[in-house]
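# Sharing a model prediction with you, sequence too.
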Amino acid sequence: MREHNEKKKINKLTRNYGYSNFNTNSNLKKYIPAILSSLMLLIGIAADYYNFSPFFKSWFRVLWYSTAYLPVGLPVLKKGIESIKRGSYFTEFLLMSIATLGAFVIGEYPEGVTVMLFYTIGEFFQSAAVTKAKRNIKALLDVRPNKALVLRSNSYVSVLPSSIKIGETVQVRTGEKIPIDGVLLSTNAYLNTAAVTGESKPQRIIKNTIVYAGSINLQNVIEVKATKEFKNSSIARILDLVQNATARKSKTELFIRKFAKIYTPAVVFLAIGLTFLPYFFVPNYVFADWLYRALIFLVISCPCALVISIPLGYFGGLGAASNNGILFKGASFLDTIAKVNTLAMDKTGTITKGIFTIQEIKAFTISESELMKYTLALEATSTHPIAKALLDYPLREPFTATDVKEIAGKGIRGIVNNKKVLVGNAALLLDYKIDVLTEIEDIVESSVLVAINGEFVGYVIIADEIKEDAKETVSEAYKIGVKDFYMFSGDRESITKNVAKQINVLRSKGDLLPEQKLKEVEELMKNPNAIVAFVGDGINDAPVLAVSDVGIVMGGLGSDVAIETADVIIQTDEPIKIVKAIKIGKSTRAIVWQNIALAFGVKLIVLLLGAAGLATMWEAVFADVGVALLAILNAVRLQTKKW
């Protein structure tokens, strides 16, 4: 039932883009009417040209071309009538119907059939392009698991993934898809994560590593502990985001649709004027000549090249992005990210891996073991990457904390063994007027300070690694038009400066609270020429992600709040994907404007020629169907390009 509903969403999505007018099924039956019309048209033109028989000049010629017209013309005529019944009078169906029937009225039978035939062929190309554009989204339905083996009552039973509960153990056999987000319980696994991350190379995963629903197990039977419900799994989230993204249209697309609603009726009235007004001003007025010019005008003016190729361009951009592990929450963000010239990034989990390890433990008035027991009693409640590193420390008989409170950007306080304990940075201890040894100031790495009952008792040094592609991201970002690069962090100033120096970021600030990060980005946005993108991953980045022009989140390590707030999600946590996202945005925008210029430019030239009597119906066909085909082929390039 769930799959049926999601397929209905896909169909609704395509209807929103106006793609449901023609069946996209590749069944041969849909081509038969066009093939029949083509054969009859060719035979008719040959009979006209070679004068096969005088018989063909009579009523039989009208009947022959009428029969050739009906297979391709009748469906369009029906759609025109249906749209009128719904109150939509001025559509491309109406334009095509008037133009082709008018051609029959003035005796231009071959041209009437040709216009409708080429229009239908154009729809076939459009349909094929849309099918290709939808393939990435439909592929998500295919990779979504439809069954799971769950350990219940000491045996594995087959259930629907939606029924799996957090904490349950799931068995995944070779070749099967992981049905739920979770943690690997087996020693190792070899997974194909392409559907989730866009990474084509299979990944070797070790025990206790997070794995994602939709990944394919390539080797050996593995066990996974569920950490999320299916509805919150990565694959369900991707599907939902992409579906919603295609429904959120860009400003350019919305403008073109509004423009078409005004443009089409204007064209109809101009064609009527072109037919009858010359009667009052032109000597030797011939109705058939001016009607022919008006019919050419109608064919040329059909707005299908615009209303089809532009959304198809954005659709292709979204598909190309999702295929590379980048999720845009709307087509509008493809437009905005293309204009980004200022990039601000968080440090931990964005520039660095966010995987901390304990480097040194220094205890003063208590033992190392006691220091860690007090520390971990508070850190057990935190989801910060530093807390995770501390919790890897082996402990026997850990202490329990009460009245725990997290102080944003500073640390945690609480009660342990009836003692007031503070665990955090120097700013936290200074708030409580606790002296910190001067040697702390010389430590470049992250340090966790511990105070008990107002006394500084020790610290733990934690180190983080810079991501392999962080430096490349900065250099590539400059190459594609990012003029200003900033790094903001809640970590110590010395650590932030050190990381910034290693990746060639010239502007950086550390020791920032969430509200201070927000203030820094708001300052950047005061520049009217700045289009600011902020990249983060934690819950404390959510306010900045929300206020920036484009909020980009590292989806793998990122918190759920940050993911919900952001406009763009990088599934693989690779900074270089930010550059790819900007490139895809720029290419999408360029193709959309190329299509607009192509459609308007060619149509305007042929319109003027048609009104002057210098263009025939054949030029009109090219200006309409030919331009639409070129625009569609141009848009398809987004889906075939390697990024």
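That came through, no problem. Numbers count the residues shown, from 1 in each chain.
# C-alpha only now, for contacts and for neighbours.
Fine.
# start to end distance for stretch 318-332?
Taking C-alpha to C-alpha, to the nearest Å, the first and last residues of stretch 318-332 lie 10 Å apart.
# Then stretch 413-426?
End residues of stretch 413-426 are separated by 13 Å (C-alpha to C-alpha).
# same deal with stretch 441-452?
The first residue of stretch 441-452 is 20 Å away from its last residue (C-alpha to C-alpha).
# show me what contacts the residue sitting nearest the centre point of the chain?
By C-alpha atoms, centre = their mean, the mean C-alpha position of the chain lies nearest to residue 328, the distance being 3.0 Å. Contacts were defined as C-alpha atoms under 8 Å, 6 or more residues apart in numbering; by that measure residue 328 touches 241, 242, 245, 318, 321, 322, 334, 567, 568, 569.
# Which one of these is nearest to residue 40?
Comparing the contacts of residue 328 against residue 40 with C-alpha to C-alpha places residue 318 closest, at 41.4 Å.
# right, and that closest one touches residue 331 too?
Yes: with contacts counted by C-alpha atoms under 8 Å, residue 318 reaches residue 331, the gap being 7.1 Å.
# any common contacting residues for these two?
Common neighbours of residue 318 and residue 331, using C-alpha under 8 Å, 6+ apart, are 245, 246.
# Compare those two and say which one has the larger neighbour count.
When neighbours are counted by other C-alpha atoms under 10 Å, residue 318 comes out ahead of the other of residue 318 and residue 331, with 33 against 27.
# For the more buried one, which non-adjacent residue is closest in space?
Closest residue to residue 318 apart from its sequence neighbours, by C-alpha to C-alpha, 6 or more residues apart in numbering: residue 328 at 6.6 Å.
# Put this next to the first one:
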Amino acid sequence: MNEYRLQGLSCGNCAREMEEAINKLENGEGSRILYNSSKLILTNEVDLQKVEKILSADGAIIVKEGDYDSMDHTHSHDRTDRMKILLGLSTIIFLAAIYVDTQVQTNIPVIMYLTAAALSGYPTFIKGAKNLVQLKFNIDTLMTIALIGAFSIGEWKEGTLVAILFGVNELLEGLGMAKARKSMEELLKVAPKEAILLENGHERIVPIETLRKGDVVLVKSGQKIPSDGIVVSGRSSVNEAAITGEAMPVEKEKNEKVFGGSINNEGVLKVSITKEYKDSSLAKILHLVEEAQETKTPTEQFINRFAKYYTPLIMVVSLLVMVIPPLIIGGDWGIWFYQGLAVLIVGCPCALILSSPIAIVSGIARNAKNGILVKGGVFLEQLGKINTVAFDKTGTLTKGHPYVEKMFVYDEKRFFSIAGSIEKNSTHPIAKAVMEKVNEQGILFIEPDDIRTISGQGVTAVINGKEYTVGNEQSLHFPLPDDVAANIQLLKDEGYTLVIVSDKVTVLGVFGVTDEIRQESKEIINQLYSAGINNTVMLTGDHDKTAEKVAKQVGLTHYYASLLPEDKVAKVKELTKRGKVAMVGDGINDAPALATADLGIAMGKGTDSAIETADIVLMQDHLGKLPSAVKISKRVNNIIKLNLSLALGLKLIALLLTIPGWLTLWIAILSDMGATILVTLISLTIMIGETK
């Protein structure tokens, strides 16, 4: 398949029809026109000249990739400017014709009306005439029939007004989608174009596509880091907003990871490239954001199916309005013919087709700027319907960094020394937590002899000829004094993981280790309740007391402890029977549960596994932006419902005016144009202001 940029796409319905025409060409099956992102996907064997001919019929052209940036949308701007000039000129002629019509009784006003109508609507007339010959019925066909009918019964003024207002309507439709596209394109411009490559001490500017793993690049103050890498020298603060949506800079120094597309604020960094740009976090994000624009939500799919049958249905209704009243109730043929023409104009599905895509693109772009990667409109719509959010515990609600929060010391002289001597070389997270606490004491360690790990118990070592153990309760093989037993039970009841230091007959002390709860977790849970989430659930492999402690502190409605990965999947399936469920995890250990939920949400600060696993990715390493994503999604869904109500409601009101015979051509076009303006402006509000 080949991908091309398009310029001049101004109508979603027209794009759909052109796609259908291209698919009918030899070898054209499977070709797609992506209206939201203005792209064309073609099979390799299709005749490109025939494709360009189909596109040109609607004023669209293929732009060569190398010319795209240099054009800076020149064709689109030229087309829009030309439409504005023609509409302005036709409006002046129309107003002049009205004045002349009141002064003289000649055919001059008629010529002026026809001139004004031709200037504002000639592209529609040409396409509509071709469609009539081919018996293809769409918006252009409706308008052409309506205008021919209006002029045939001498309604020169109203026919011309319809032509001008329809031209304005098409212009506004194109501008609305262009605005949404522009916000998305500016988001995609964060990708750097060039890099300073260091070779044998010399600097050379190269395109980022040529960088290979292991290349070292120089990133000066204010420049973008070209691809994912590791700092090999230098120190600076880096703006990672392009990846995470976080405005606060992050300090970077030697051996720390950096993301492509992030900006070096000050100083100079030398970065060793760890991924080619096409495999970098930024490239994957931008690719997914572009793809996300084109995934059709169930609502959009319904609208597209509806629009396909809607236009022929309107033509039948129009014909019935023209014929039935004169035949049955003896109505005036001229009046009801006029009413039928107005019904044709009311039937234009412009506003209906626009009711969803601008809102969807705006929602995806708004979330992406916040560092929330939504992989498609269907997931954006789904997020707005979620009523239950299930969380993994470690690294999601907690920091995933164990630390000693509480301890009981019975032999201070030996407790810290023995613990540090045995745990100092361990890489286990709990051992590191113990060492952090021991190091605060400034204790000198003793090199142990005969270190042995006892499965399910802990570590035993000989120090100064005496055997010591650092482990859990299972490591104790002697009776405990009442106060020690009581303290151990207290730590267990409070949900701590126990690290007991002992010799063969005495407990020297006990560390109570816990995973620190994220400071923002409780506030985020409350914000989710405010955003309309009814249930918050924690699924964890930790024991019940630890789970209970975390659930109470952050304010969850339910928790389930001691779960294996397969247990989490079963629990998610159970929850989905009661409502729409989103599962939030790190995108690695929770992959099965993420896939099972109605919506998988991963948090991973740009990690590959997070991007690939979930439907939505929080590019930060915390949940801070999740409530915002939920609110934006609900807002998008509400706006789409409002748009559909306005689009259909205004048309229904206009159609009801046919019953008393009050519907006029200008009321018909104003109802359609008014709906188009409203759905466009309402959809674009998603891109501005705070989502509360």
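Done, it's in. Please read all numbers here as calculations on a predicted model, not as lab measurements.
# Any idea what the TM-score is?
The pair, once superposed, lands on a TM-score of 0.81 when counted by TM-score structural alignment, normalised by the length of structure 1; 585 aligned residues with a C-alpha RMSD of 3.8 Å.
# so what corresponds to the residue nearest to the centre of structure 1 in structure 2?
For residue 328 of structure 1, the aligned position in structure 2 is residue 374, judged by TM-score structural alignment.
# Hmm, residue 275 and residue 228 of structure 2 touching each other?
Yes: shown here, residue 228 of structure 2 and residue 275 form a contact pair, counting by C-alpha under 8 Å, at 5.7 Å.
# Give me the more crowded residue out of those two.
Counted by other C-alpha under 10 Å, residue 228 of structure 2 and residue 275 do not tie: residue 228 has more neighbours, with 24 against 19.
# and that one, what does it touch?
For residue 228 of structure 2, the contacting residues are 257, 258, 259, 260, 273, 274, 275, 276, 277, 280, 281, by C-alpha under 8 Å, 6+ apart.
# okay, those residues in a markdown table with secondary structure next?
Supplementary listing: the contacts of residue 228 of structure 2 in a markdown table, determined by DSSP: H, G, I helix; E, B strand; the rest coil:
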| residue | secondary structure |
| --- | --- |
| 257 | strand |
| 258 | strand |
| 259 | coil |
| 260 | coil |
| 273 | strand |
| 274 | coil |
| 275 | coil |
| 276 | coil |
| 277 | helix |
| 280 | coil |
| 281 | helix |
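# Kindly reformat those as CSV containing distance to residue 107 of structure 2.
Output for the contacts of residue 228 of structure 2, formatted as CSV (distance: C-alpha to C-alpha, whole Å):
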residue, distance to residue 107 of structure 2
257, 77
258, 74
259, 71
260, 68
273, 76
274, 76
275, 73
276, 71
277, 67
280, 69
281, 68
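# Let me know how buried residue 15 of structure 1 is, in neighbour terms.
By other C-alpha under 10 Å, the residues close to residue 15 of structure 1 number 12.
# Alignment lookup: it to structure 2.
Per TM-score structural alignment, the equivalent position to residue 15 of structure 1 in structure 2 is residue 35.
# same question, residue 563 of structure 1
Taking TM-score structural alignment, residue 563 of structure 1 has residue 611 as its aligned residue in structure 2.
# check which helix or strand covers its match.
With elements delineated by DSSP states H and E, residue 611 of structure 2 resides in helix 608-613, which encompasses its position.
# Tell me the gap between that helix and the middle of its chain.
Relative to its chain's centre, helix 608-613 of structure 2 lies at 15 Å (C-alpha atoms, centre = their mean, to the nearest Å).
# what residues does the next helix or strand after it touch?
Following helix 608-613 of structure 2 in sequence order, the next helix or strand is strand 616-618 (DSSP H and E). With C-alpha under 8 Å, 6+ apart as the test, strand 616-618 of structure 2 has contacts from 244, 371-375, 379, 599-605, 610-611, 625-626.
# one more time with 6 Å
372, 373, 374, 601, 602, 603 (C-alpha atoms under 6 Å, 6 or more residues apart in numbering).
# Residue 297 of structure 2 versus the residue mapped onto residue 134 of structure 1 from structure 2, what's the distance?
In structure 2, the residue paired with residue 134 of structure 1 is residue 181, using TM-score structural alignment. Distance from residue 181 of structure 2 to residue 297 of structure 2, counting by C-alpha to C-alpha: 18 Å.
# Pull out the buried positions in the strand or helix carrying residue 86 of structure 2.
Residue 86 of structure 2 belongs to helix 74-103 when assigned by DSSP H and E. Buried residues in helix 74-103 of structure 2, defined by neighbour count with 16 or more other C-alpha atoms under 10 Å: 75-76, 79-80, 83-84, 86-88, 90-91, 93-95, 97, 100-101.
# For it, name the packing helices and strands.
Other helices and strands packing on helix 74-103 of structure 2, by 3 or more C-alpha pairs under 6 Å, 6 or more residues apart in numbering; DSSP states H and E, are helix 108-133.
# To which residue of structure 1 is residue 359 of structure 2 aligned?
Taking TM-score structural alignment, the alignment pairs residue 359 of structure 2 with residue 313 from structure 1.
# same deal with residue 594 of structure 2?
Under the alignment (TM-score structural alignment), residue 594 of structure 2 maps onto residue 545 of structure 1.
# Can you tell me the element its match falls in?
With elements taken from DSSP H and E, the one containing residue 545 of structure 1 is helix 542-547.
# C-terminal to that helix, what's the next element?
Per DSSP H and E, the helix or strand that comes after helix 542-547 of structure 1 is strand 550-554.
# which residues touch that next one?
Counting contacts by C-alpha under 6 Å, 6+ apart, the residues outside strand 550-554 of structure 1 that touch it are 533, 534, 535, 536, 537, 545, 566, 567, 568, 569, 570, 573.
# so how much does it differ from structure 2 once superposed?
When structure 2 is superposed, strand 550-554 of structure 1 averages 0.8 Å from its matched positions, counting by mean C-alpha distance after the TM-score superposition for structure 1.
# Then stretch 577-591 of structure 1?
Looks like 0.8 Å for stretch 577-591 of structure 1 (mean C-alpha distance after the TM-score superposition for structure 1).
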